[in-house]
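Novice: coordinates only, sequence not included:
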């Protein structure tokens, strides 16, 4: 898991974007290093996922937050944990055999 933040950039969050950007570069490099050994390294780059780790109890119901999401996320909503889980399951499955060092944005179009 990584963040979609360095794919787009966020004002006033340069350090966070830089740190996550370094992580993303690491994922790509390690993916290339391990590919010939049959090990695939990829990452889900997400943003705005509905779970208690990211958001306090009631923020998802706050009008200011809802407007922020509608203004910034083309799908007009936060992601569901099940969407992340399904993509992670695919990446870990035997069906995913030719993907290496990829950062897959799962951010409702936010990072596009």
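Specialist: Right, received. Where do you want to start? Computed from a predicted structure; not experimentally measured. Residues are numbered from 1 along each chain as shown.
Novice: only C-alpha atoms for contact and neighbour calcs from this point on.
Specialist: Fine.
Novice: Tell me who's in contact with the nearest residue to residue 102 once chain neighbours are set aside.
Specialist: In this structure, residue 102 finds its nearest non-sequential neighbour in residue 42, 4.9 Å apart by C-alpha to C-alpha, 6 or more residues apart in numbering. For residue 42, the contacting residues are 27, 28, 31, 91, 99, 100, 101, 102, 103, 104, by C-alpha atoms under 8 Å, 6 or more residues apart in numbering.
Novice: contacts for whichever strand or helix holds the second one?
Specialist: Using DSSP states H and E, residue 28 maps to helix 14-35. Helix 14-35 is touched from outside by 2-3, 5-7, 9-10, 39-43, 100-103, with contacts defined as C-alpha under 8 Å, 6+ apart.
Novice: Give me the buried entries from those residues.
Specialist: 2-3, 5-7, 40-43, 100-103 (16 or more other C-alpha atoms under 10 Å).
Novice: and the comparison structure, right after this:
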């Protein structure tokens, strides 16, 4: 149970990829801290379970690669709940785990479309609603792969590097407003996304973490919750590491 019971009281938060993993954990924490949380995810069955488990006020089956659907969903949240204060953009997939010369074109396009284009669509859709109140917090979930690159994960690494660059650009665009935009670069943590990877790839990523263990989703959620709060007031266009010592820059 979070000790910050009222940190998000009166605020409305959207969490993409909210049906599982870090998205679900963050949604639960934001709810505990007073937010009205709306979950966006493609998995309808998992969404229903996540809504009940997290206490979210709404759950919407949504493909973030559909720009028009994303805009309509953002507008619907603002119309129904009166505002949008927080966006946690955590929807993502790993894609194929093979060398570049063997990388399937459809997998490359799908990873970029979800991890980077979809994140762009979500940010683009919520910004006008945040500007109405001159307040907002956007947390874009990237990865250490976006800083260092993981072999045999070129699409994932490229998409997550794009998230970092996009976050820096957007954060600077909005720096003179009340909106703060930052990215998180986790190392490998325990999440259903690992089921998309061969064990050899998981072992490789674990070997790069000086702490010698995978991260826990509650640790990631704790950092995201601070990044999404009013306390994060003078940091924008930045990246925060949570990597067990893998990245220190």
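Specialist: Ah, there it is. What you are looking at is a predicted structure, and each value in this text was computed from that prediction instead of being measured.
Novice: hang on, the earlier thing: please identify the residue in structure 2 that aligns with the residue nearest to residue 102 of structure 1.
Specialist: Under the alignment (TM-score structural alignment), residue 42 of structure 1 pairs with residue 182 in structure 2.
Novice: Next, that match: secondary structure please.
Specialist: Following DSSP: H, G, I helix; E, B strand; the rest coil, residue 182 of structure 2 is assigned to strand.
Novice: just residue 104 of structure 1 next, same as before
Specialist: strand.
Novice: Next, the contact list for it, please.
Specialist: So residue 104 of structure 1 contacts 42, 43, 44, 45 (C-alpha under 8 Å, 6+ apart).
Novice: Looking for the alignment partner of it in structure 2.
Specialist: Using TM-score structural alignment, the partner of residue 104 of structure 1 in structure 2 is residue 240.
Novice: Residue 71 of structure 1 too?
Specialist: Under TM-score structural alignment, residue 71 of structure 1 pairs with residue 207 in structure 2.
Novice: From residue 50 of structure 1, how far off is the equivalent of residue 167 of structure 2 over in structure 1?
Specialist: Residue 167 of structure 2 maps onto residue 27 in structure 1, with residues paired by TM-score structural alignment. Using C-alpha to C-alpha, to the nearest Å, one obtains 24 Å as the distance from residue 27 of structure 1 to residue 50 of structure 1.
Novice: These two: who's more crowded?
Specialist: residue 27 (22 against 15; other C-alpha atoms under 10 Å).
Novice: how much space between that one and residue 11 of structure 1?
Specialist: Counting by C-alpha to C-alpha - residue 27 of structure 1 and residue 11 of structure 1 are separated by 24 Å.
Novice: what ranges do the helices span in structure 2?
Specialist: Secondary structure of structure 2 (DSSP state H): helices located at 21-32, 44-54, 67-81, 105-112, 119-133, 145-148, 154-173, 199-207, 217-227.
Novice: which part of structure 1 lines up with the third one?
Specialist: By that I understand helix 67-81 of structure 2. Residue span in structure 1 matched to helix 67-81 of structure 2, by TM-score structural alignment: none.
Novice: helices or strands up against that helix?
Specialist: helix 119-133 (3 or more C-alpha pairs under 8 Å, 6 or more residues apart in numbering; DSSP states H and E).
Novice: what residues are up against residue 86 of structure 2?
Specialist: So residue 86 of structure 2 contacts 11, 12, 13, 14, 136, 137, 138, 139, 228 (C-alpha under 8 Å, 6+ apart).
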